[in-house]
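*Asks:* Quick one, structure for this:
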Amino acid sequence: MGDYTELKRLLSACRAENCDGPREFQKAVDALFEVCSIETIAGLVAENEALRNAASEVLDWTEANHRPPVADRFEHGRMALVRLHALADLHAALGKGGVNDR
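*Replies:* Predicted coordinates for the structure are as follows:
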């Protein structure tokens, strides 16, 4: 999907605190449902699943490449460093399309 600006605006408009009454709420909900087709929702679900899979793949890859071979020799703070590498790798993977694209 990519750009969620309009979807976020429509979702915000549907919040009760952003509506002056039932009619305004109904108009906001109708506008949201016009945008949220089955294809849009399916795309969001697919994108979410792809991001979850990418995050899991990046964490696995990063831990395999940055974790010391013997867990008992894991110095204090090293796991935080491994996770920082994972975040950097995830950022890179999202920008390039996958871990294997390096």
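*Asks:* Only C-alpha atoms from now on, for both contacts and neighbour counts.
*Replies:* Noted.
*Asks:* which element follows the helix ranked longest in the chain toward the C-terminus?
*Replies:* Ordering each helix of the chain by length in residues (DSSP state H) puts helix 38-66 first. Beyond helix 38-66 on the C-terminal side, the first helix or strand identified by DSSP states H and E is helix 78-96.
*Asks:* Show me which residues of that following helix are buried.
*Replies:* Under the neighbour-count criterion of 16 or more other C-alpha atoms under 10 Å, helix 78-96 has 82-83, 85-87, 89-93 buried.
*Asks:* Let's see this one next, to set against the first:
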Amino acid sequence: MRENSIEYWIEEAKEVAGKIGVEPILPNKRIPRCKKQFDKMCDDDSRTLQPVQLFSQATMVVFDRILSEIKKGDNSATTLNSNFAFLNGTEILNMSNEELQKHRADL
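*Replies:* The predicted structure follows:
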């Protein structure tokens, strides 16, 4: 997902918005003014970013979250598979009684 450019994802979003009847525009937000001290700079980048840049940041955050959840789910599935693989019919038939006793005790 990260390999595609933001322009690709903007076109995808426009297409989906058109299908559901939403106007596909990225509105310019009002830039709030922050009171600055004479020796400080405003650290909030979102005040100076264009709508496309804000969309790009939000999209990458979502992509990162999706990827981390997929990895977490894959790790959980791998752990479950390794813990209960002995319940596979062909493996149980090929195990010795000692191995079955060990797996029974672990379970």
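*Asks:* TM-score for this pair?
*Replies:* After superposition, the two chains reach a TM-score (TM-score structural alignment, normalised by the length of structure 1) of 0.40; 58 aligned residues with a C-alpha RMSD of 3.8 Å.
*Asks:* And the spatially closest residue to T62 of structure 1 that is not a sequence neighbour, how far from E47 of structure 1?
*Replies:* What sits nearest to T62 of structure 1 in space, not counting adjacent residues and going by C-alpha to C-alpha, 6 or more residues apart in numbering, is A86, at 5.4 Å. Using C-alpha to C-alpha, to the nearest Å, we find A86 of structure 1 at a distance of 20 Å from E47 of structure 1.
*Asks:* Equivalent analysis for L84 of structure 1, please.
*Replies:* From L84 of structure 1 across to E47 of structure 1, the span is 24 Å (C-alpha to C-alpha).
*Asks:* ok, and R9 of structure 1, which helix or strand is that part of?
*Replies:* Per DSSP H and E: helix 5-13 holds R9 of structure 1.
*Asks:* Which other helices and strands does that helix contact?
*Replies:* helix 22-35 (3 or more C-alpha pairs under 8 Å, 6 or more residues apart in numbering; DSSP states H and E).
*Asks:* Could you pull out the buried residues of the helix it packs on?
*Replies:* For helix 22-35 of structure 1, by 16+ other C-alpha under 10 Å, it's 25, 28-29, 31-32.
*Asks:* ok, of those residues, which one's closest to E39 of structure 1?
*Replies:* L32 (13.9 Å; C-alpha to C-alpha).
*Asks:* these two touch, right, that closest one and L7?
*Replies:* Yes - the pair L32 of structure 1 / L7 is scored as a contact, 7.4 Å apart, by C-alpha atoms under 8 Å.
*Asks:* Mind listing what's buried along the helix with the most length in structure 2?
*Replies:* Counting by DSSP H, the longest helix found in structure 2 is helix 51-84. Of the residues in helix 51-84 of structure 2, 55-56, 59 count as buried by neighbour count, 16+ other C-alpha under 10 Å.
*Asks:* could I get those residues as TSV with distance to I20 of structure 2?
*Replies:* As requested, the buried residues of helix 51-84 of structure 2 are exported to TSV (distance: C-alpha to C-alpha, whole Å):
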residue	distance to I20 of structure 2
F55	19
S56	22
T59	19
